[in-house]
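Asker: pasted the sequence and its predicted model underneath.
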Amino acid sequence: MVSGLLASSSLLFYILLHACFILLASNTTFGFANETDNQALLAIKNQIAEDPFQVFSWNDSIQFCNWKGVTCSRQHHQRVTVLNLSSLELVGSLSPHIGNLTFLREIYLENNNLHDTIPQEIGRLFRLQNISLGNNFFQGEFPINLTRCLGLRVINLAWNNLVGRIPIELGSFTNLLLLDLTKNHFIGNIPPSLGNLSSLRVLLLDYNNLEGSIPFELGKLSNLVFSIEFQQFVRNDSYPALQYLVHLFLCSSGSVPMNLGSLLDLKWLNINNNRFGNEKANTLSFLDSLTNCTNLGFLDLGGNYFGGVLPNSIANLSTNLTILQISQNYLSGSIPRGIENLVNLKLLALDGNMFTGSIPESIGKLSELEQLFISANNISGKIPSSIGNMSRLSILGLG
């Protein structure tokens, strides 16, 4: 009996000793992890020269998971997963120590006054899903090490001072939903590799110094929903509200891809004030493809040197179209009679071309039309009486 008690006591002692060993090892690991994240956050704080809202009242009196702008994981014992310091007028630079926050999934630093380069150490954050550094003064080239973070879903580096070329490696982000590089100083062509971003819904590249044609490969981005102005972009930093926008670029030349019709959810396409036509005939043949875009509501092709006649396929565009703007081109021939099919048009702008013939009587069937511009053409004949049926018309330009 005594030997049985001794055996039981020995077993219990072994179990308790083993449990203590595990607990000690766990505490050591967690303690190291906590200290690593804690020191990384303090290093980030030390790089901030001005903090007008006194966000960085970070000190040891409060556990760092409770510091303002810091969110920790419940699953992984007190590891930082979100750093949100947006719109706080912070002045300074981003510490390379941010690369030590290895559990970080989301970074929000937009709308501040941060400068210098984006540290390459950010490429160590292999769990990263969202990086939003827009509206700062970051310099240098695109942080190429960021392309190691293949889980990224949102990249917002807009409204900074980044230079160089857009890396072809960006084409590896098959989970990416939004890419915003607006208002930087990027040069060169748009990489055709962006056509591999199979999940992409939002592409914003305007206000850069890009050149060349729109890559044919972008026509494969079937999840892009719609495209808005290339030039007159009204800023909106609420990305949920931007989830259906696509910007491309400013002042490009070349041709428009013939496969835009594969973007079946396209709602807004604006390529105005570029040089896609070069005054040549049949440069609007891509409209045949756009007839597949049954959700298209806005189409602006103005100021592009398009030449030749306006294709009859214009009549087969989506009946959801409310804005059709083809002003300031080199289009000739007559205005297609079938334009009457676009029954929901509110604005029709054909001014500044070389159209001949008369205004078709059928134009009066556009009962929703509010603005009609046909001035600065070679139109002749009488003004059709059917225009009198347009009860919503408020602006008529025939000069």
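Answerer: Happy to help now that I have it. Residues are numbered from 1 along each chain as shown.

Asker: contacts and neighbour counts: CA atoms only from here.
Answerer: Will do.

Asker: the top helix by length along the chain: what's the following helix or strand?
Answerer: The helix that spans the most residues within the chain, counting by DSSP state H, is helix 2-46. Downstream of helix 2-46, the first helix or strand assigned by DSSP states H and E is strand 48-50.

Asker: packing partners of that next one?
Answerer: The contact analysis (3 or more CA pairs under 8 Å, 6 or more residues apart in numbering; DSSP states H and E) places strand 48-50 against strand 91-93.

Asker: how about the strand it packs on: buried residues?
Answerer: Buried residues in strand 91-93, counted by 16 or more other CA atoms under 10 Å: Val91, Gly92, Ser93.

Asker: dump these to JSON lines, plus distance to Tyr305.
Answerer: As requested, those are exported to JSON lines (distance: CA to CA, whole Å):
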{"residue": "Val91", "distance to Tyr305": "45"}
{"residue": "Gly92", "distance to Tyr305": "46"}
{"residue": "Ser93", "distance to Tyr305": "45"}
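
Asker: adding another structure so you can compare the two:
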Amino acid sequence: MYHFKNLSNWTSIVCNLSGTVSKVNISGVNLKGTLAQFNFTLFLNLTCSLDLSNNNLSGPIPPAIGNLSKLTYLDVGLNYFDNIIPSEIGRLTKLRYVSLYSNYLNGSIPYQFRNLRKVWYLDLGSNYLVNPDWSKFSGMPLLTRLSLSYKELTSGFPGFILDCHNLTYLDLSLNKFTGPIP
């Protein structure tokens, strides 16, 4: 296992009692670059959160992010990430909060998101995502907030939403859905 010297003294890093990293919060610090060379294996025990929001990060979100299996909070919103959303995010089954808001992500929303059964907050708004096969999605039983706004999705109403019984906030604005709302 790799240990950083005095890591718990870093402002944006929180360690648990055993000295392993549990939280990384590098939001709003004007961080520039990509995650292409980021070594996610150094943070396999990251048990709480990864917050890289509100920076100037670009390029794709690496599939290796799916190795952070203990993660409960992921926020990479308000950056310049592009390319597809890696389906490996669906392996992060302990996630409760996911924000990919306001990036340049494109392609389809991975149906593997259906594996995120503990998520209560999901924001995929303000990206360039295209219509997924909604039939491959299933309800997220704890989901209370969902935003699929600003995408210009053109398919029918996302039926899986009807199985999200705890939903209290839904934003589907600025899309071009067709057909009836069930």
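Answerer: Received the coordinates, thanks. This one's a predicted model, so the numbers in the text were calculated from it and none came from an experiment.

Asker: check contacts around Tyr121 of the second structure.
Answerer: Going by CA atoms under 8 Å, 6 or more residues apart in numbering, Tyr121 of the second structure touches Arg96, Tyr97, Val98, Ser99, Leu143, Thr144, Arg145, Leu146.

Asker: same thing but 10 Å
Answerer: Going by CA atoms under 10 Å, 6 or more residues apart in numbering, Tyr121 of the second structure touches 73, 95-99, 142-147, 167, 169.

Asker: how near is it to Ile13 of the second structure?
Answerer: 23 Å (CA to CA, to the nearest Å).

Asker: tell me the secondary structure at Arg392 of the first structure.
Answerer: Here Arg392 of the first structure is recorded as coil under DSSP: H, G, I helix; E, B strand; the rest coil.

Asker: alignment lookup: Asn30 of the second structure to the first structure.
Answerer: Correspondence of Asn30 of the second structure to the first structure, assessed by TM-score structural alignment: Cys251.

Asker: identify the residues contacting the nearest residue to its match once chain neighbours are set aside.
Answerer: Distances taken as CA to CA, 6 or more residues apart in numbering put Asn274 closest to Cys251 of the first structure, at 4.8 Å, once the chain neighbours are dropped. Counting by CA under 10 Å, 6+ apart, Asn274 of the first structure touches Phe230, Phe249, Leu250, Cys251, Ser252, Ser253, Gly254, Leu301, Gly302, Gly303, Asn304, Tyr305.

Asker: do Ser147 of the second structure as well
Answerer: Taking CA under 10 Å, 6+ apart as the test, what Ser147 of the second structure contacts is 99, 101, 121-126, 169-173.

Asker: that one pairs with which position in the first structure?
Answerer: In the first structure, Ser147 of the second structure lands on Phe373 (TM-score structural alignment).

Asker: give me the distance between that match and Arg337 of the first structure.
Answerer: For Phe373 of the first structure relative to Arg337 of the first structure (CA to CA), the value is 16 Å.

Asker: Phe38 of the second structure: neighbour count?
Answerer: 11 (other CA atoms under 10 Å).

Asker: I'd assumed Met140 of the second structure was in a strand, is it?
Answerer: No. Counting by three-state DSSP, Met140 of the second structure is not found in a strand; it is coil.

Asker: contacting residues for it?
Answerer: 113-120, 160-167.

Asker: for the contacts of Ser147 of the second structure, which one is nearest Ile85 of the second structure?
Answerer: Distances from Ile85 of the second structure to the contacts of Ser147 of the second structure, taken as CA to CA, are shortest for Leu124 (9.8 Å).

Asker: I'd like the distance between that closest one and His3 of the second structure.
Answerer: 34 Å.

Asker: and the two? which has more neighbours close in?
Answerer: Between Leu124 of the second structure and His3, counted using other CA under 10 Å, the more crowded position is Leu124 (23 against 10).

Asker: and that one, what's its match in the first structure?
Answerer: By TM-score structural alignment, Leu124 of the second structure lines up with Leu350.

Asker: for Leu6 of the first structure, state which of the buried residues of strand 91-93 of the first structure is nearest.
Answerer: Among the buried residues of strand 91-93 of the first structure, and counting by CA to CA, the member closest to Leu6 of the first structure is Ser93, at 64.5 Å.

Asker: against Leu41 of the first structure, how distant is the closest one?
Answerer: Counting by CA to CA - Ser93 of the first structure and Leu41 of the first structure are separated by 13 Å.

Asker: now Ser199 of the first structure
Answerer: In terms of CA to CA, Ser199 of the first structure sits 33 Å off from Leu41 of the first structure.

Asker: looking at those two, which is more packed in?
Answerer: Leu41 (23 against 17).

Asker: pretty sure the more buried one sits against Val82.
Answerer: No. Using CA atoms under 10 Å, Leu41 of the first structure makes no contact with Val82, being 11.7 Å away.
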